[in-house]
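S.K.: my questions are about this predicted structure, shown below with the sequence.
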Amino acid sequence: MSLTLSRATAVPAHSTQVFVLPLGTTTLPEAAATDLPAEARAYVEKALADKQAFVALNHFSHQHYFVVLEEKRTPELQLEALRKAGHQLHAALKKEKTEAVYLQNLSELPEAALILAEGLFLSAYEFEGYKTDEKSRTPAALTTIALVGEAASETQVTELQHLLEGVALARDLVNMPVNKLNAQQLADRLAEAGDQAGYQTEILDLAHIESLRMGGLLAVNLGSPEPPTFSILEWKPAGAVNPQPYVLVGKGVVYDTGGLSLKPTPGSMDMMKCDMAGGAAVGGVLYALAKNNVPLHVVGLVPATDNRPGGLAYTPGDVITMFTGLTVEVKNTDAEGRLLLADALGFAKKYEPALVIDLATLTGAAVRAVGTEAAAVMGTAAPDTTAQLLAAAHRVHERLVEFPLWDDYGDHMKSDIADLSNLGKAEAGHISAAKFLERFIEGTPWLHLDIAGPAYLTAPDSYRGKGGTGMGVRLLYEFLKRQVA
């Protein structure tokens, strides 16, 4: 994105400004009214008295906007209201073709302008796409969001810029079609991001994957005309505070036809370029951590391939041997993501990690359970660790709903001829899928995020937009950053 966050000590004359006002404001603070004629001030104060939370004042050469803090049930929901106000602000700025906007925080909430800027930045995201007709391209006018004075420090502005660039990276990857982003191209893009941010990347090719006997990844790849990749992203700064790394694992199915268990289309297969959203999120998190020099040792693992019915495609009934040596009976080739993840989770154990978190657009069951408003989470991490992740999810409004991982669900994944089946019952499919993954990460603290609902939206939703949302980047950055303290 060409949009830049910056910090300003003063506001140039005739600039478009935004003022964040305290909860319940009916009278404009002097700092927000110094250059307003009496009539304009009276207009704004009447709107505030009418409980309007967003007020626009057009001076023709520039505009003033007033955003009032809203009373919400929790502090986290108050922050979310500010992000949504950022989306509303973006629509107004876009209409006026505003190039630069100056944000001032006059409220009692110290981070109010930063959160507003976050919603504005995310709303301004647009996938560049592949249009060649200049008439159909509408380049965004907004290039600068400046936070004025005590609205934010230089450090805070820079940190937010890098974090949101990580979200934009993840969104871009998810929005790219498979003919522009196959497994090798995904690996290359992750490596390029590493070069820009400072993390190290190793890309394992087909021969290396075969030597490691990653049977799950290799089986899914059998129907593809293109080889798989296994990307290892590592951020290990000299001052890392954690002796054991955090390992993030992201599903990287760059396109999923369902294999021989072919998905129906339209309505199911047509959006399956998004099936690598977990891998994209891992790249976005590593980018933000490295760019902001967060003193944590973090490893990202992204197994990648497409899942097609061609060539020697694996079939229902096959038995495959996984990286850990466990055998799996394939009941459905559309339950492929768990096979890639299982190999990667087994590989993750070699790092002796403090915690493993995987992200995957894994099951329709998770979507049916919590919709696009949240992701499902379950795992074996300590309750306090899970609680910290849930708290981070509420702070950034990438919410999680915790589901049980009782031993009973293991029965769903039994096979008559192998250690496991790759398909459970119709009920609780997101839980039985996690129970399958648990077998490959036993003995290591682990959390599984099924992000199938919120990772990709088919209709616009406020600052989350349409298409790839970058789900997981802000969440895991928030969670990991707080492990430093």
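M.R.: Perfect, thanks for sending it.

S.K.: when you work out contacts or count neighbours from here on, use the C-alpha atoms and nothing else.
M.R.: Fine.

S.K.: all strands of the stretch 51-200 of the chain, in order?
M.R.: Applying DSSP state E, counting those that start in this stretch to the stretch 51-200 of the chain gives strands spanning 54-58, 63-68, 100-105, 144-148, 200-204.

S.K.: list the buried residues of the last one.
M.R.: Of the residues in strand 200-204, those buried by neighbour count under the rule 16 or more other C-alpha atoms under 10 Å are 200-201, 203-204.

S.K.: residue ranges for the helices of the protein, please.
M.R.: Along the chain, the stretches classed as helices by DSSP state H are 38-49, 75-96, 112-124, 154-175, 183-197, 206-211, 215-221, 277-291, 337-348, 364-370, 383-396, 429-438, 473-481.

S.K.: closest to Phe66 out of those?
M.R.: helix 38-49 (8.4 Å; C-alpha to C-alpha).

S.K.: among the strands of the stretch 51-200 of the chain, which is nearest Thr9?
M.R.: Thr9 lies closest, by C-alpha to C-alpha, to one member of these: strand 144-148, at 5.7 Å.

S.K.: what's the angle between that closest one and helix 112-124?
M.R.: 170 degrees (axes from the mean of the first three to the mean of the last three C-alpha atoms, to 10 degrees).

S.K.: now strand 144-148, how far from the centre of its chain.
M.R.: Its chain's average C-alpha position is 24 Å from that of strand 144-148, according to C-alpha atoms, centre = their mean, to the nearest Å.

S.K.: again with stretch 148-159
M.R.: 23 Å.

S.K.: now do the buried residues in it.
M.R.: 148-153, 157-159.

S.K.: stretch 375-389 now?
M.R.: So stretch 375-389, judged by 16+ other C-alpha under 10 Å, has buried residues 375-381, 385-386, 389.

S.K.: what about it, start to end distance?
M.R.: 12 Å (C-alpha to C-alpha, to the nearest Å).

S.K.: which residues touch it?
M.R.: Contacts to stretch 375-389, defined as C-alpha atoms under 8 Å, 6 or more residues apart in numbering, come from residues 355, 366-367, 370, 398-405, 430-431, 434, 438, 444-454, 475-476, 479.

S.K.: so how far is that stretch from its chain's centroid?
M.R.: 18 Å.

S.K.: which one's the longest strand in the protein?
M.R.: strand 298-307 (DSSP state E).

S.K.: what is it packed up against?
M.R.: helix 183-197, helix 215-221, strand 229-235, strand 246-250, strand 252-256, helix 277-291, helix 337-348 (3 or more C-alpha pairs under 8 Å, 6 or more residues apart in numbering; DSSP states H and E).

S.K.: comparison target, given below:
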Amino acid sequence: MSLLLRYAADFSASADTVFILPAGTTELPVAAAADLSEPARQYVADQLAADSKLIRINHYAHHHYYVVAADKKTPALAAEALRKSGHQLHAQLKADKVRNLFIQDLTDGGALPLAEGLALTAYQFEGYKTDEKSRQAAPLESVTLVGPHLSAERVQELQHVLDGVFLARDLVNAPLNKLNALQFAERMAAAGEEAGFHTEILDLVRIEALRMGGLLAVNQGSPEPPTFTIMEYKPEGATNKKPYVLVGKGVVFDTGGLSLKPTPASMDMMKCDMAGGAAVVGTLYALAKNQVPLHVIGLVPATDNRPGGLAFAPGDVITMYSGLTVEVMNTDAEGRLLLGDALAFAKKYDPELVLDFATLTGSAARAIGKEGIVCMGTADEDTLSALKKAGHATHERLVEFPLWDEYADHIKSDIADINNIGKAEAGAISAGKFLERFTDGYPWVHFDIAAPAFLTAPDSYRGKGGTGTAVRLTYEFLKGKA
């Protein structure tokens, strides 16, 4: 369930309205005092003097809210503060049972981040509840933005980006019995039909014909076949001659295979192990809906990882799509096997840049927590700088890890070209070093989203469960390349 954002040139004084006031406001502007009585104006003035950041006036027939923008060191941090204000405002709107809200922006562009925080907070996974009593009420239906720094186009762009985030969240929140590899591929194809990008789903026979040994090995223990989904958005007038390729890990559930994960500590939330693939389709959805003039391709190899049947085992040696051989030392290091095949496959497109997204390692999560995304790669400094800038703009911040040559020693094998797991130390880096072996011929950046992709407790506007992390970041970066 998502919130509808709209634009209007003006608003009614009798509507439920939030006024965004500039940082440091101590006196209520005339434009924000439309129908306030003198006592109400004095109350707001007193609250402003007391440095209140969220002020509420109940007119009984409607409500007025006042959000004071924060004075931060950078515009990006100021925007993030407004997103969090949107989250706080949502709780008050829910208590007041507000269905339709106007945002009157009296700042230099604060309406969009406030609306973003509101919408991301208002998201609810539809789920599978049948009892009306167990359903959560979601009274807020629409937000109409008003202000001189806005336009219908900018509001619609934000709506489409948020819809991409919500798509990713919905996919991550779906359990295995509602989203196996084939269903995941079909959902991506449906998103393509709606947004306007082409989708091709490779089945088991074609995956076998391509000899994608990593994907096939992980799939061996599953009673259900794998898929390899190719999504292509190629609008007329695309500004790039060579495509950007996005690769996403699509492990729809990860038991760890024969290297079984413990439960409840690790396995219970492993429906989220396809969050990288979800981020890819969410980004493509947003790009296509907003008609960003870029040629972009998405690749998502998908399967579950189970210990049954002919499951691959520690000590096995597999041959990847690229021809490299891999000694499997741990079947729970399976995501890099799928990604290795997809990254090697990406070379056929002669890409401008390849970005991969994966809930890959607990090591990344332990290193920086849910507050950021670990990245590393071979792209030039300008590209990494642009990615970091996009990360700050969306508050999906990046921490770059090194890929020094010495880390290659962590994945040396006695009997194969490489093995699939490194040492206890620098686990996120050795996983990246593994992936690097499949990226010859193009610049590449890897994003380990293990910590922020799925949250077990609510965290401001990111909520609980699937967050749709990396969609806003990647859209912001690619839009800058158009």
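M.R.: Perfect, thanks for sending it. Source: prediction; values computed, not measured.

S.K.: about what we covered before: make a markdown table out of the buried residues of strand 200-204 of structure 1 and add distance to Asn221 of structure 1.
M.R.: Shown next, in a markdown table, are the buried residues of strand 200-204 of structure 1 (distance: C-alpha to C-alpha, whole Å):
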| residue | distance to Asn221 of structure 1 |
| --- | --- |
| Gln200 | 26 |
| Thr201 | 22 |
| Ile203 | 16 |
| Leu204 | 14 |
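
S.K.: return the closest of those residues with respect to Glu210 of structure 1.
M.R.: So of the buried residues of strand 200-204 of structure 1, ranked by how close each gets to Glu210 of structure 1 (C-alpha to C-alpha), first place is Leu204, at 9.8 Å.

S.K.: what does the closest one correspond to in structure 2?
M.R.: Taking TM-score structural alignment, Leu204 of structure 1 has Leu202 as its aligned residue in structure 2.

S.K.: isn't its match up against Met231?
M.R.: No. Using C-alpha atoms under 8 Å, Leu202 of structure 2 is not in contact with Met231, being 11.1 Å away.

S.K.: now the strands of the stretch 51-200 of structure 1 as TSV including distance to Ala33 of structure 1?
M.R.: As requested, the strands of the stretch 51-200 of structure 1 are exported to TSV (distance: least, C-alpha to C-alpha, whole Å):
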stretch	distance to Ala33 of structure 1
strand 54-58	12
strand 63-68	10
strand 100-105	12
strand 144-148	16
strand 200-204	50
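
S.K.: among those strands, which is nearest Thr27 of structure 1?
M.R.: Among the strands of the stretch 51-200 of structure 1, strand 63-68 sits nearest to Thr27 of structure 1 (C-alpha to C-alpha), with 11.4 Å.

S.K.: just checking, what packs against that closest one?
M.R.: strand 16-21, strand 54-58.

S.K.: what angle sits between the shortest one and strand 63-68?
M.R.: In other words, strand 54-58 of structure 1. Going by the same axes, to 10 degrees, strand 54-58 of structure 1 makes 170 degrees with strand 63-68.

S.K.: distance between strand 54-58 of structure 1 and the chain's centre?
M.R.: 32 Å.

S.K.: residue range for it in structure 2?
M.R.: Counting by TM-score structural alignment, strand 54-58 of structure 1 sits on residues 54-58 of structure 2.

S.K.: trace Thr227 of structure 2 over to structure 1, please.
M.R.: Match for Thr227 of structure 2 (TM-score structural alignment): Thr229.

S.K.: re earlier: Glu111 of structure 1: which of the buried residues of stretch 375-389 of structure 1 is nearest?
M.R.: Nearest member of these to Glu111 of structure 1, counting by C-alpha to C-alpha, is Leu389, at 20.8 Å.

S.K.: list the buried residues of stretch 122-140 of structure 2.
M.R.: 122-125, 138, 140.

S.K.: pipe those into TSV and attach distance to Val328 of structure 2 per row.
M.R.: Compiled in TSV, these are given as follows (distance: C-alpha to C-alpha, whole Å):
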residue	distance to Val328 of structure 2
Ala122	43
Tyr123	40
Gln124	39
Phe125	37
Ala138	47
Leu140	50
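
S.K.: nearest to Ala416 of structure 2 among those residues?
M.R.: Nearest to Ala416 of structure 2, judged by C-alpha to C-alpha, of the buried residues of stretch 122-140 of structure 2 is Phe125 at 44.4 Å.

S.K.: and the closest one, what's its match in structure 1?
M.R.: Using TM-score structural alignment, the partner of Phe125 of structure 2 in structure 1 is Phe127.

S.K.: verify the contact between its match and Asp172 for me.
M.R.: Yes. Using C-alpha under 8 Å, Phe127 of structure 1 is in contact with Asp172, at 6.2 Å.

S.K.: what's the closest non-adjacent residue to Asp108 of structure 2?
M.R.: Spatially, and ignoring its direct neighbours in sequence, Asp108 of structure 2 is nearest to His149 (6.7 Å; C-alpha to C-alpha, 6 or more residues apart in numbering).

S.K.: what of Gln47 of structure 2?
M.R.: Ile55 (7.1 Å).

S.K.: how many residues are close by the one you found?
M.R.: The local packing of Ile55 of structure 2 (other C-alpha atoms under 10 Å) involves 18 other residues.

S.K.: okay, the helices and strands packed on strand 298-307 of structure 1 in a markdown table with mean neighbour count and distance to His208 of structure 1 next?
M.R.: Output for those, formatted as a markdown table (neighbours: other C-alpha atoms under 10 Å; distance: least, C-alpha to C-alpha, whole Å):
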| stretch | mean neighbour count | distance to His208 of structure 1 |
| --- | --- | --- |
| helix 183-197 | 20 | 14 |
| helix 215-221 | 27 | 11 |
| strand 229-235 | 25 | 9 |
| strand 246-250 | 26 | 18 |
| strand 252-256 | 29 | 17 |
| helix 277-291 | 30 | 20 |
| helix 337-348 | 26 | 13 |
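
S.K.: which of these sits closest to Tyr314 of structure 1?
M.R.: helix 215-221 (5.9 Å).

S.K.: the closest one vs structure 2, average offset?
M.R.: Mean deviation of helix 215-221 of structure 1 from its aligned counterpart in structure 2 after superposition (mean C-alpha distance after the TM-score superposition for structure 1): 0.1 Å.

S.K.: how about Leu384 of structure 2, what's its partner in structure 1?
M.R.: In structure 1, Leu384 of structure 2 lines up with Thr386, judged by TM-score structural alignment.

S.K.: please read the previous query as pertaining to Ala286 of structure 2.
M.R.: Match for Ala286 of structure 2 (TM-score structural alignment): Ala288.

S.K.: same check on Ser266 of structure 2?
M.R.: Under TM-score structural alignment, Ser266 of structure 2 pairs with Ser268 in structure 1.
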